[in-house]
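Novice: Give me a model of this one.
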Amino acid sequence: MTDSALPASPGSVSSDQPIWTTHYNHPCAWDQHFPPLSLPEMLFRSAERKGTAPLLDFMGRKYSYAETAQGARRVAKGLQAMGVGKGDRIGLFLPNVPHYVAAYYGAMAAGATVVNFSPLYTVDELAHQVADSGTTILFTLSATALLPTALKVLDQSGLERLVVGSVAGALPAGKALFYRLFKGKETAERPDDPRITSFSSLIDNDGAYAPVPIDATTDIALFQYTGGTTGTPKGAMLSHQNLSANARQVNAIDPRKDDADDRILGVLPFFHVFANTCVLNRTVLNGGEIVMLPRFEAVAALKAITRTKVTALPGVPTMYQALLDNPQIAKTDFASLRACISGGAPLAAEVKARFEEVTGANVVEGYGLTESSGVVSTNPYEGLNKPGTIGQPLPGTIVRLVDKEDPTKQVAPGEPGEIIFAGPQVMRGYWNRPDADAEVFIGEFLRTGDVGQIDEDGYIRIVDRIKDMIAVGGFKVFPSQIEEVLYRHPAVKEALVIGIPDPYRGESPKAFVALQDEAEVDGPALMAWLNPQLGKHERVAAVDVRDALPKTLIGKLDRKELRRAEGITA
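Specialist: So this is what the prediction gives:
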């Protein structure tokens, strides 16, 4: 796979002149080439350039570029002393803590492939992905939420070793003492077991690791597990070049990337591809500073914004809603905030408008998936921003719309179709799943399973997921279109629509909502308000008012879990 704008492969979708080449609204050229670059080399180059400038701010403790790079080198040497070599899989079962950054780049410098695991995984989930990926060493923390799970997986799987760090050791001195004195219940005791190594012992060396040749284009930097476009969790194989190119693509569209004042709030979890690219790798590439929080809590995030004067705030829609709902927002200083990047799920126009009104910052909506190393397209940070769209493709990225039944054929201009894309960020494939690869690749293009439209300016609008479409008596109903109407009601805070079995029509739409604080309206009243605004086949069978709707690990509304809770398995 080349790094320039990719032509179609023989027998696949034809290659016409993309509309955005004539109206590209990002502040850079669309047709760009990104030379091969490994992630450790990216870090080390930035460390040479930035030296003692801060890279990480963890609860007030600063870590410089030079210090972080040396930490990565020490991790690499420590792993090599354990016998780690090219292609070995090293797991990270960590929240956003400094250990993550050192382990991530250090494992890759040793030639290994990193495997991201969510700290919220159960024993069974973690054990399954450890086995599937072939992970042999797992980094974690001595926290009650993590270590007991990791210990059970160590005993029940092919995992060979644990490397266990301490949160207190990464904090400023005063906060570390507070943590030890008052948060002991959050700390689990590390057993005396030869299979367990402390993080401090692992990095107790001079950092003079043996450099390993890395082919950035073909060597896999990261296994990122995803439900993907075909259902069950699979390991997307992301090369060094996939990830470094996507970081450079995201950086290229930032009109103020050369500013010395580049400070980003790192509250989205690094184990998720959105934060991995847009917060971690992009900021390291640019030489900025990451204000790290181990998990999202609205009050802590708002205080961090005021304390550190962040300039960027990436998030998911439910995060922006939670910040708006918190009374502390009235005391927060947003003057430094230049841009908020929303991804992971559709952003309601009302949430975008309210957040912009309160903060004075632009909220731009983008789009990506695990298989794209993070990002495919986004609205410009400045200039023409079209609410309800995911903007224009990143540099070097081609997006096309194809027939849902025959994806080798493009749809007519203006018509909806399945979104496919090609570019340097497209994954190498799924780990040990050639069957899944065959389902999602059309030559060098990747099928997304999302239905979209492209307007006359080259802006893309997501209509819905193919698998989320509801078949109502021969008509196709898109849940997102019903949800969009629901969000217009002032009482509605969150909305999801799914298809439920209907003996006559096959399926009928059913809506589920959570209400704004102090709102008082019931399901029948909402249904009476909603249905007259919909087409006959779109009208919902019921509106179910809930205290809260299910969410994924990063805070996205979870349609799959809602279906499961309703006993719908199809």
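
Novice: drop to CA atoms for contacts and neighbour counts, all remaining ones
Specialist: OK.

Novice: Secondary structure class of residue 471, three-state.
Specialist: Under DSSP: H, G, I helix; E, B strand; the rest coil, the three-state class of residue 471 is strand.

Novice: To what extent is it buried, counted in neighbours?
Specialist: 18 (other C-alpha atoms under 10 Å).

Novice: Longest helix of the protein, counting residues only.
Specialist: Identified as the longest helix of the chain according to DSSP state H is helix 65-81.

Novice: what helices or strands is the next helix or strand after that helix leaning on?
Specialist: Per DSSP states H and E, the first helix or strand lying C-terminal to helix 65-81 is strand 89-92. Strand 89-92 sits against helix 98-109, strand 113-116, strand 135-141, with contacts defined as 3 or more C-alpha pairs under 8 Å, 6 or more residues apart in numbering; DSSP states H and E.

Novice: Check which helices and strands the shortest one is in contact with.
Specialist: Judged by 3+ C-alpha pairs under 8 Å, 6+ apart, strand 113-116 is in contact with strand 89-92, helix 98-109, strand 220-226.

Novice: For the comparison step, fold the sequence that follows:
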Amino acid sequence: MLMHRLLTLGAERHPERPAFHWVDRDRGLTYAGAADAMERMAGALHDLGVGRGDRVTIFAHNGLDYIVAMLGAWRIGAIAALVNVKFADELTDYFADHTPSAVVYTHDMEAQVAAACAAVGTVRARLCMDGAQDGALSLPEMLAAALPAPPDPGDETAIAHLSYTSGTTGKPKGACLRHEPTVRASRCIGERLRLRPGDVSFGPSALSSSYQLVANLLPPLAVGAAINVMRFWTREGGYDALSARGATSLVANPPILDDVLQESRRRGAPPPALRLGISGGGPVPPTLKAAWRDELGLPLVESYGQSELGGFVGLGYPELEPDDARLGRVGPPLPDKEVFILGPDDRRLPPGEIGEIALTGGFMAGYWGKPDKTKAATRGGYLRTGDLGLLDDEGCVTLRSRRAELVEVAGRLWYPRDVEEALTAQAGVAQAALVGVADPALGQRPVAFAQAQPGAVLDAATLKSAIEGRVPYDLDPLVLVVVPDMPMTPTGKIAKADLARSDLARNAAESAAESAAKNAAAT
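Specialist: Next up is the predicted model:
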């Protein structure tokens, strides 16, 4: 099955049913209207000389044109290459990586697009979503021309989607997803979530993330449901939009899901039609799952995936979990994947033992232009996630840490999630992150950051005392810093690499090391 065929099938079966809605502009497309827009986009790209395997960069804010551009690229066998607008200053590097033939962009990115096109020299056509600009054609005019599209190549094995990794622990890489395994994975996700034609999916995070592709776009398309996208999320405005659109499922990251919880508390009830939240982009604090269950009466379904997957490693069920001890689990693998826990020698570990999470089944074709990194990530026929975790005796996945995020303190490994979950369990803490900073005596000094809920006041010393005994580590070397905001990646994860490199982390670690040295000298 081809990604765009999900839309054409929907248009054949229920043409007048709502397909896509852009919340910020209150504009929508039916299944028939979206299929027509896709054909027009395919004709425009074809007329500009874009063909099979060519990269079409989409560099824009969330909106209907973004979705139509993706669909049109897939329809002619081209590759939709997505770059988040937050990386505007690095656009030339992204262009140099995937060498696009065409670029579809929003008017406010004119200068960055022009500079990147001039530097790389592979771009034959620029299409501005908001009308013609110097060197760029008007996308609305090209779509209105209804230029004929070529025959559908119909190649299920072709690369369709190039989505960049979040760059949480390293430089982003372009993960290449093929049509068929990604559609298969998305259908499995839809079945796990029990999506039905009457569902209304709502995704306010960036369309450049593969998480949006496999949670908010393809699964609802596969069942003929409605899909909402949103650019400007705010706590109050987001709640109002969820209510107005009759959203039944919210595809978001933990900070947005916490916004919904806080606003529902304030208003006394969750958005009326909502039946579940789906979380991705980072681990979900068990306290957040418990609050959705106990206060909203709704399941918060945790997903665990990567850009490299075109799907999920594990996904929970849309059910209330009564056992608090199980709230730290993600959920079982989906039917299209087989998940293993590997030891250092690639031995498959038994239930309960921590090792690297790896899987077989459909996953990326590789990293664009990076054969060595592809070979390392897929060694032995597995996709090696670089994450550490375990499978329990029921087959459920629990994520413990990115391998690169482990903190080694005086010869002992700390799993950041232990400290982070202990902190987020404290009243007034919205988010927490633990990183390691080089320390001459310890190897690494653990530095934890805590962000307060709106209106809450946190005290670092009090927080540190509160989690004493709740984690399996001696907290004497821990430095705790209260911050007003966390640096975030474009996919909604806490940017731990930025935290670890920050002056705040380094200064806090150096101060703690100096204090420890003085105390040691005094005794």
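
Novice: Superposing both, give me the TM-score.
Specialist: Overlay of the two chains. TM-score (TM-score structural alignment, normalised by the length of structure 2): 0.90; 499 aligned residues with a C-alpha RMSD of 2.2 Å.

Novice: could you dump the helices and strands packed on strand 89-92 of structure 1 to JSON lines with distance to residue 352 of structure 1?
Specialist: JSON lines is the format used below for those (distance: least, C-alpha to C-alpha, whole Å):
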{"stretch": "helix 98-109", "distance to residue 352 of structure 1": "31"}
{"stretch": "strand 113-116", "distance to residue 352 of structure 1": "30"}
{"stretch": "strand 135-141", "distance to residue 352 of structure 1": "36"}
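
Novice: Export these as a markdown table, with columns for distance to residue 221 of structure 1 and mean neighbour count.
Specialist: A markdown table is the format used below for these (distance: least, C-alpha to C-alpha, whole Å; neighbours: other C-alpha atoms under 10 Å):
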| stretch | distance to residue 221 of structure 1 | mean neighbour count |
| --- | --- | --- |
| helix 98-109 | 6 | 26 |
| strand 113-116 | 5 | 27 |
| strand 135-141 | 13 | 24 |
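
Novice: closest to residue 254 of structure 1 out of those?
Specialist: Closest of these to residue 254 of structure 1 is helix 98-109, at 23.3 Å (criterion: C-alpha to C-alpha).

Novice: so that closest one matches what in structure 2?
Specialist: Using TM-score structural alignment, helix 98-109 of structure 1 corresponds to residues 64-75 of structure 2.

Novice: with structure 1 superposed, average distance for the matching stretch?
Specialist: Superposed on structure 1, stretch 64-75 of structure 2 shows a mean distance to its aligned partners of 1.0 Å (mean C-alpha distance after the TM-score superposition for structure 1).

Novice: where does that stretch sit relative to the chain's centre, distance-wise?
Specialist: On the basis of C-alpha atoms, centre = their mean, to the nearest Å, stretch 64-75 of structure 2 is displaced by 19 Å from the centre of the chain it belongs to.

Novice: cool, and stretch 214-233 of structure 2?
Specialist: Relative to its parent chain, stretch 214-233 of structure 2 has a centroid offset of 14 Å by C-alpha atoms, centre = their mean.

Novice: so it matches what in structure 1?
Specialist: Using TM-score structural alignment, stretch 214-233 of structure 2 pairs with 277-296 in structure 1.

Novice: if I line the two up, what does residue 137 of structure 1 land on in structure 2?
Specialist: Under TM-score structural alignment, residue 137 of structure 1 pairs with residue 102 in structure 2.

Novice: quick one: that match and residue 124 touch, right?
Specialist: Yes. Using C-alpha atoms under 8 Å as the test, residue 102 of structure 2 is close enough to residue 124 to be in contact (5.9 Å).

Novice: if I pick residue 181 of structure 2, what's in contact with it?
Specialist: If you count contacts by C-alpha atoms under 8 Å, 6 or more residues apart in numbering, residue 181 of structure 2 has them with 310, 362, 363.

Novice: From residue 157 of structure 2, how far out is it?
Specialist: 8 Å (C-alpha to C-alpha, to the nearest Å).

Novice: Return the residue of structure 2 aligned against residue 519 of structure 1.
Specialist: When structure 2 is aligned by TM-score structural alignment, the residue opposite residue 519 of structure 1 is residue 456.

Novice: For the closest residue to its match other than its chain neighbours, list the residues it contacts.
Specialist: Counting by C-alpha to C-alpha, 6 or more residues apart in numbering, residue 456 of structure 2 lies nearest to residue 428, which is 5.3 Å off, once chain neighbours are set aside. The contact partners of residue 428 of structure 2, taken as C-alpha under 8 Å, 6+ apart, are 452, 453, 456, 457, 458.

Novice: what about 6 Å?
Specialist: By C-alpha atoms under 6 Å, 6 or more residues apart in numbering, the residues touching residue 428 of structure 2 are 452, 453, 456.

Novice: surely the first one meets residue 432?
Specialist: Going back to what we said before, that points to residue 452 of structure 2. No. At 9.1 Å, residue 452 of structure 2 does not count as touching residue 432 under the criterion of C-alpha atoms under 6 Å.
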